[in-house]
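>>> can't give you the sequence, but here's the structure:
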């Protein structure tokens, strides 16, 4: 897998092979033609969450939130700013725990906002509580640096 990375399209969910020597940030989906990255978090339903965390070769940072949660609303602009910094090395997605209660329950979410970091199809980090942009970026990079080499982005 040294020659390419699998990146899941945020629009149609197709898995795209992006050559390692090509900038992923400029990549377009081979199926729908949409940009693979927008510099903004992706609102994900259960199916898109599963595809992004399970099929992508890049790490995925998930913000589990709800519309009624004040700290979640306060953190939303910071999470969006973090996407502009971390993409295309990491995909940022938002999972609404009100809408996707089954997924949130399966993940064992007890409080929100909670961030989960996935690499290699597995959860490698979790933290609860509102954070600012620098804290989000720092935490995600720190967790990734501690992950076993097999779970890091290529």
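Alright, I've got the coordinates. Since this is a predicted model, take the numbers as computed values, not measurements.

>>> C-alpha only now, for contacts and for neighbours.
Fine.

>>> can you count the residues close to residue 16?
Neighbourhood size, residue 16 [other CA atoms under 10 Å]: 20.

>>> quick one: contacts for it?
5-9, 29-30 (CA atoms under 8 Å, 6 or more residues apart in numbering).

>>> which helices and strands does the top helix by length along the chain pack with?
Criterion DSSP state H: the longest helix present in the chain is helix 70-86. Contacts defined by 3 or more CA pairs under 8 Å, 6 or more residues apart in numbering; DSSP states H and E place helix 70-86 against helix 133-146.

>>> residues in contact with the helix it packs on?
With contact meaning CA under 8 Å, 6+ apart, helix 133-146 is reached by 61, 78-79, 81-82, 85-86, 117, 119, 124-125, 152.

>>> Give the buried residues for it.
Using 16 or more other CA atoms under 10 Å as the test for burial, helix 133-146 gives 133, 136-137, 139-140, 144.

>>> put this beside the first:
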């Protein structure tokens, strides 16, 4: 067996978007439509996952793939404008990213904890830590480009 320092991990922890169970998925099988070992639903849906405060930390802390977060609010015009573009980006970014949405009206504790001052705001989390942030609405291609650029 040959080992390299930049080798991909053999398996990744993926948090189920339905039941929040942590699943171990072989890295080579991420694109093979894996299902949750607990609830048997798809681990990747191609759509943003709406997360409450109670679910948010588990997803950012236990997921081995980067988590892209849209902090938004239902009354925000630019947020509503960006929503379909964010959904399009989710279809293309999964399974390399977990794509989620956090309603800052429902999760005011998260908005305060992460000092969200304007919405929409995109934030990228890796290993439970925020690594990049971008305020303002974007189209799908800019969302994907921003996520890829900040995932290096």
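Nice, thanks for sending it over. This structure is a prediction, so every number in the text was calculated from the model and none was measured.

>>> re the thing from before, could you single out the nearest of the buried residues of helix 133-146 of structure 1 to residue 55 of structure 1?
Lowest distance from residue 55 of structure 1 to those (CA to CA) belongs to residue 144, with 17.5 Å.

>>> And the closest one, how far from residue 100 of structure 1?
26 Å (CA to CA, to the nearest Å).

>>> now residue 4 of structure 1
Taking CA to CA, one finds residue 4 of structure 1 at 32 Å from residue 100 of structure 1.

>>> Please apply the same query to residue 41 of structure 1.
Distance, residue 41 of structure 1 to residue 100 of structure 1, by CA to CA: 17 Å.

>>> More neighbours: these two, which one.
Legend: neighbour count by other CA under 10 Å for residue 41 of structure 1 and residue 100, higher for residue 41 (23 against 15).

>>> which residues touch the residue of structure 2 sitting at the aligned position of the more buried one?
Using TM-score structural alignment, the equivalent of residue 41 of structure 1 in structure 2 is residue 48. By CA under 8 Å, 6+ apart, the contact set of residue 48 of structure 2 is 86-87, 90, 98-101.

>>> which among those residues end up buried?
86-87, 90, 98-101.

>>> Based on its surroundings, how many neighbours for the aligned residue in structure 2 for residue 107 of structure 1?
Matched across to structure 2, residue 107 of structure 1 falls on residue 114, judged by TM-score structural alignment. Using other CA under 10 Å, residue 114 of structure 2 has 12 other residues around it.

>>> Against residue 66 of structure 2, how distant is residue 114 of structure 2?
Residue 114 of structure 2 is 17 Å from residue 66 of structure 2, by CA to CA.

>>> got it, and residue 111 of structure 2?
Using CA to CA, one gets 19 Å for the distance from residue 111 of structure 2 to residue 66 of structure 2.

>>> okay but residue 79 of structure 2 is in contact with residue 135, surely?
No - at 10.7 Å, residue 79 of structure 2 does not count as touching residue 135 under the criterion of CA atoms under 8 Å.

>>> any residues in contact with both of those two?
With CA under 8 Å, 6+ apart as the test, residue 79 of structure 2 and residue 135 both reach 119-120.

>>> ok, those two, which is more surrounded?
Neighbour tally, residue 79 of structure 2 and residue 135, criterion other CA under 10 Å: the higher count belongs to residue 79, 21 against 15.

>>> residue contacts, the aligned partner of the more buried one in structure 1?
Matched to structure 1 by TM-score structural alignment, residue 79 of structure 2 sits across from residue 72. The contact partners of residue 72 of structure 1, by CA under 8 Å, 6+ apart, come to 65-66, 112-113, 130.
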